[in-house]
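# With the sequence up front, the predicted model follows.
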Amino acid sequence: MMSCAPKSTAVLVLGLVVAWSVAQSAHAQSGSPMLHEYIAPQAAEDVKLESTNPSGQLPAAVRTPSGTITPPDTTTTPEPRRIYHEGSDRTPGFKPDRDTRRPEVEHYDDPFSPTLTPFKRMHAYDAVRPDYTLVVRDTQYRPITIGGTPRDGDDRFFGDMVVQLRAGDRVRIPSVGPGARLLELVSSPRTEVTVWRDGADNWFVYGDQSARVRLISHLAIAREAFASEFADVTWGSLPRVPVQPAAHSRAFRRVAKAIDISRTTMSPRDVVLKMVSYFRSFAPSK
């Protein structure tokens, strides 16, 4: 009786050879081998490795209480939602009026990520004139240092705004809050700019030439600036403030009597909380 094993083996080998030949032919027809394969960015991995974005000037990702955020794309030129152009001398103060009707709703531009709506800081005042005009007490400009590292307890943000520089003048720009720090700043097109703050911590950008530039920033600010409780301190531990006009003192005494607040029997925290509650109880007039 003859065995068929050798014949079966030959057929199997022949089949493998044909399959290998077909595979090689298909590979040859498909072109050159793949040298690079695109791998999508992984924000969590970028945070862990402290990677930078393609420009090398900003972190590729930042972890915040609102989640992991990534910087704006510095290689594109998106259409600006708003162009900041207000000069440093355009807003000497703010005078409140007696119109207590609900204001018209205006378009709100928020150039920060995570979003700060509606808390971005554009105009801040720290003094009151006798006619109740709000003003900046110290109008001297001081340079803001660019650099540094985040601290424990910080929140971090990316800013993306278009500014119309005015040669030899400072242009007002928004910030994320009092005491914010500017860790990195990228301009597009590349332009020499400096950033300044006044005594009330309003921010301004300065350039030697008039030009429209896109500014992308990386900022840090103490988290307690947004969500902390008012500290329960004593009156003596608070900084002294200049003597207020007599008319202001008389007006305050009337309000203090009406809502029953007293410096002698209440702490600063209790007084502030009661005044805030009183203010929030107001309703728009018809």
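On my side now, so go ahead.

# make it CA atoms for all contacts and neighbour counts henceforth
Fine.

# all helices of the stretch 101-250 of the chain, in order?
Using DSSP state H, counting those that start in this stretch, the helices of the stretch 101-250 of the chain run over 224-227, 246-259.

# What's the first helix or strand after the last one?
The element immediately downstream of helix 246-259 (helix or strand, assigned by DSSP states H and E) is helix 268-280.

# What lies in contact with that following helix?
The contact list for helix 268-280 (Cα atoms under 8 Å, 6 or more residues apart in numbering) reads 230-235, 259, 261-263.

# quick one, longest helix in the chain?
helix 5-29 (DSSP state H).

# ok, back up a step: now that we have the contacts of helix 268-280, which one has the most neighbours?
I261 (18 neighbours; other Cα atoms under 10 Å).

# Would you check that V186 makes contact with T194?
No: applying Cα atoms under 8 Å, one finds V186 not in contact with T194, separated by 11.3 Å.

# what about those two, which has more around it?
Using other Cα under 10 Å as the criterion, V186 and T194 rank with V186 on top: 20 against 16.

# Grab the nearest non-local neighbour of that one.
I216 (5.1 Å; Cα to Cα, 6 or more residues apart in numbering).

# okay, pairing it with this:
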Amino acid sequence: MRFHRHIKITRRAATRGAALLCLVLLGAGGVAGASKPGWAQQSGAGDASASSTRRDSRRVLHEYFDPWSVNLSGQTSVGGSGASADAASSAFIGMPGQPPGLSLEPATDEMILGNQGPVDAGKTATPWGPLDPGSGAPSRLDSATDRVDQLNYWANFEPSVVPYKRVVVQNQVRSADGQYSLHLAPGRYRSVAIEGGAERGNEDVFWGSFLLRARAGERHPIPSVAPQQRILSVQAAPMVGLRVERDEADNFYIVPASDGLLRVNMKLAVPRVYFDGELSATTTWREFSQAAQARDARLSPHIKDVAANVLKLNGASHQMAPRDALFALIEYYRDFEARPFPESLAKDDLYTAISAAQIGVCRHRSLAFVISARALGIPARYIYNEAHAFVEIYWPKLGWRRVDLGGAAEQLDYSGRRGGGVHQAAPDALPQPPNYISELERMGADIPGYQSDESGDTSDAQVAANGLDAPDAEEQFAEDSVGATDQGEALSGEVEPGTTAAEDDALAAASELMQDRGELPTDEAPAMNAEEHAQDISDQTEHAGASAPPEPEADPRQAVRIDVVASNPEIFRGTALQLNGSIFSLQGRAISRALLKVYLGPLGADSTDGLVLLGEIESDAGGRFSGQFPIAEDISIGRWSVILRYDGSDKYLPAQVD
């Protein structure tokens, strides 16, 4: 957990120099802070002006503005700010992997988020459902199954997860009068820890950037990458208090402490298993029924009866292993076509008709899939954004996993990229019927950097996309084939005595690939006897096993929440900063005698290395602390951060808020 208080420090003038301190507090449960309603960008050194709002004649180093005066078209109407039209397109400018800018200027076509979803969606068309999970509005199964020509997509994340950002997640299926709909099930909201630290070896890092039309104390839904994402750090401008929450379906929300236009950047760590985790072939049906996520497999008796007949169409049943049944569903719903709904089916049950005819775009496939998967007892949720719908399924010992069923628009108008490209998961190992492959190829043509060939075939293009040189493909292909047996994939064909089917397939595939490239003449391919072949496979398997990183062990200690406020948001060099706060576990237990170190350092510091230690403070029996920390006279003028760090104990995890 990280905790930064952003500070603006200036020198004293000959008489009464100004030192303006703006504080932002980011805690495990969110951010707490104190500042004025909004700040414009810092003026130049000689750009001083008097302000009647100041208590004395100190130089004004920031220019006040009305955060409600921003023109939502992407231009600014802030008087005297000197902002140019170019700034509107620069909100996401930055180096890949680095935090986005904190500009309050809306980027071109950027969606501005309110407490009920976007208050301005730029040129983004309204999807089939509001972009607010908390609105209570359902996603309904409809008969508009023909192909969609064009949709617009705004990329909030770097690298982009286009077209799979999670904007609305719904986890309850209902049916009334023959109409099927998805809803957000009622439940409680939970605080989300801001954990600090670095990503783990099994995680990918993303930066998210959100522009909010903030209402104090209200939940503002924001897009997310994955339900199990960890928040490593949060940055906000202007510097106001906020906290992050999630609901029962893992929709994420920002709750700001004050009104106004607000830019929030988040650094996220996301487990790779969400994108491409292996679905174990040994998982049993009993494991699903015993999981807490079984609530996301609930259906009414009526829907279960209808779904039982639909399952007969695609062949999935409890007589199969769970993975085989899931694969049967995925292959069936990925093989849909987007075409007009037949009039002959107009009076039929819509879920049954769409499934039987295998027609519809992404929302039809996803909604029907969720019903069918739940009928088998597999927890499934429906997710959509402004351009696409997909699903998440829960797999025991793995967690939630994203599953795309295709059906995207013919053309995707993709905006918001900062130049870092598109996130690339491992090649899709799920069933891929021809209709789905053709749709992937079409989508890839619209998205720069998107890897459309996810079939798992080792083509030259696929090798290049995976970062391998073409001459290394034979070895990689053989290793992948050997790994297939460990994943329980069924292999068939005649087996040479002394070898396994997987080994023979690996050899045949590698030899064929070499022949195709002219590196091994077809008529002169050297034979490898069983003993040599078995040893070759053994060497490859040992090599693959040696390179696999061990799974990190779960830390049994409890996570910590730190809340802090400053007695005065303005301060001079040579005076003391007063901090008051508390430290609790996320379960609400006060942590007594917790020693917190207080540092001063530059904005965005990732560690305490090289920072200035202002002092230490210890919590009392109730978990509360209070102390004063002098700001030295020789501290450089500029904006700084105050970082609070708790080193943890045998019972509690370390905490450092960013």
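Sure, I can see it. Bear in mind that the values here come from a model prediction, so they are computed numbers and not experimental data.

# returning to that earlier point: can you put the helices of the stretch 101-250 of structure 1 in a markdown table and add distance to A124 of structure 1?
As requested, the helices of the stretch 101-250 of structure 1 are exported to a markdown table (distance: least, Cα to Cα, whole Å):
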| stretch | distance to A124 of structure 1 |
| --- | --- |
| helix 224-227 | 15 |
| helix 246-259 | 20 |
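
# number of nearby residues for the residue mapped onto P72 of structure 1 from structure 2?
Aligning on TM-score structural alignment places P72 of structure 1 opposite P100 in structure 2. Neighbours of P100 of structure 2 under the rule other Cα under 10 Å: 24.

# State whether P100 of structure 2 is indeed within a helix.
No: the assignment for P100 of structure 2 by DSSP: H, G, I helix; E, B strand; the rest coil gives coil, which leaves it out of any helix.

# ok, it to S143 of structure 2 distance?
According to Cα to Cα, to the nearest Å, P100 of structure 2 and S143 of structure 2 sit 41 Å apart.

# Tell me how far the match of P72 of structure 1 lies from V240 of structure 2.
Counting by Cα to Cα - P100 of structure 2 and V240 of structure 2 are separated by 18 Å.

# what's the answer for F157 of structure 2, then?
Distance from F157 of structure 2 to V240 of structure 2, by Cα to Cα: 22 Å.

# Now do the strands in structure 1.
62-64, 67-69, 83-84, 112-113, 127-128, 134-135, 142-143, 154-165, 170-173, 181-188, 193-197, 203-207, 211-222 (DSSP state E).

# Any chance of JSON lines for those, columns distance to V11 of structure 1?
JSON lines is the format used below for those (distance: least, Cα to Cα, whole Å):
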{"stretch": "strand 62-64", "distance to V11 of structure 1": "61"}
{"stretch": "strand 67-69", "distance to V11 of structure 1": "60"}
{"stretch": "strand 83-84", "distance to V11 of structure 1": "77"}
{"stretch": "strand 112-113", "distance to V11 of structure 1": "67"}
{"stretch": "strand 127-128", "distance to V11 of structure 1": "97"}
{"stretch": "strand 134-135", "distance to V11 of structure 1": "96"}
{"stretch": "strand 142-143", "distance to V11 of structure 1": "84"}
{"stretch": "strand 154-165", "distance to V11 of structure 1": "67"}
{"stretch": "strand 170-173", "distance to V11 of structure 1": "80"}
{"stretch": "strand 181-188", "distance to V11 of structure 1": "68"}
{"stretch": "strand 193-197", "distance to V11 of structure 1": "78"}
{"stretch": "strand 203-207", "distance to V11 of structure 1": "81"}
{"stretch": "strand 211-222", "distance to V11 of structure 1": "68"}
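
# of the ones you listed, which approaches A28 of structure 1 most closely?
strand 67-69 (43.7 Å; Cα to Cα).
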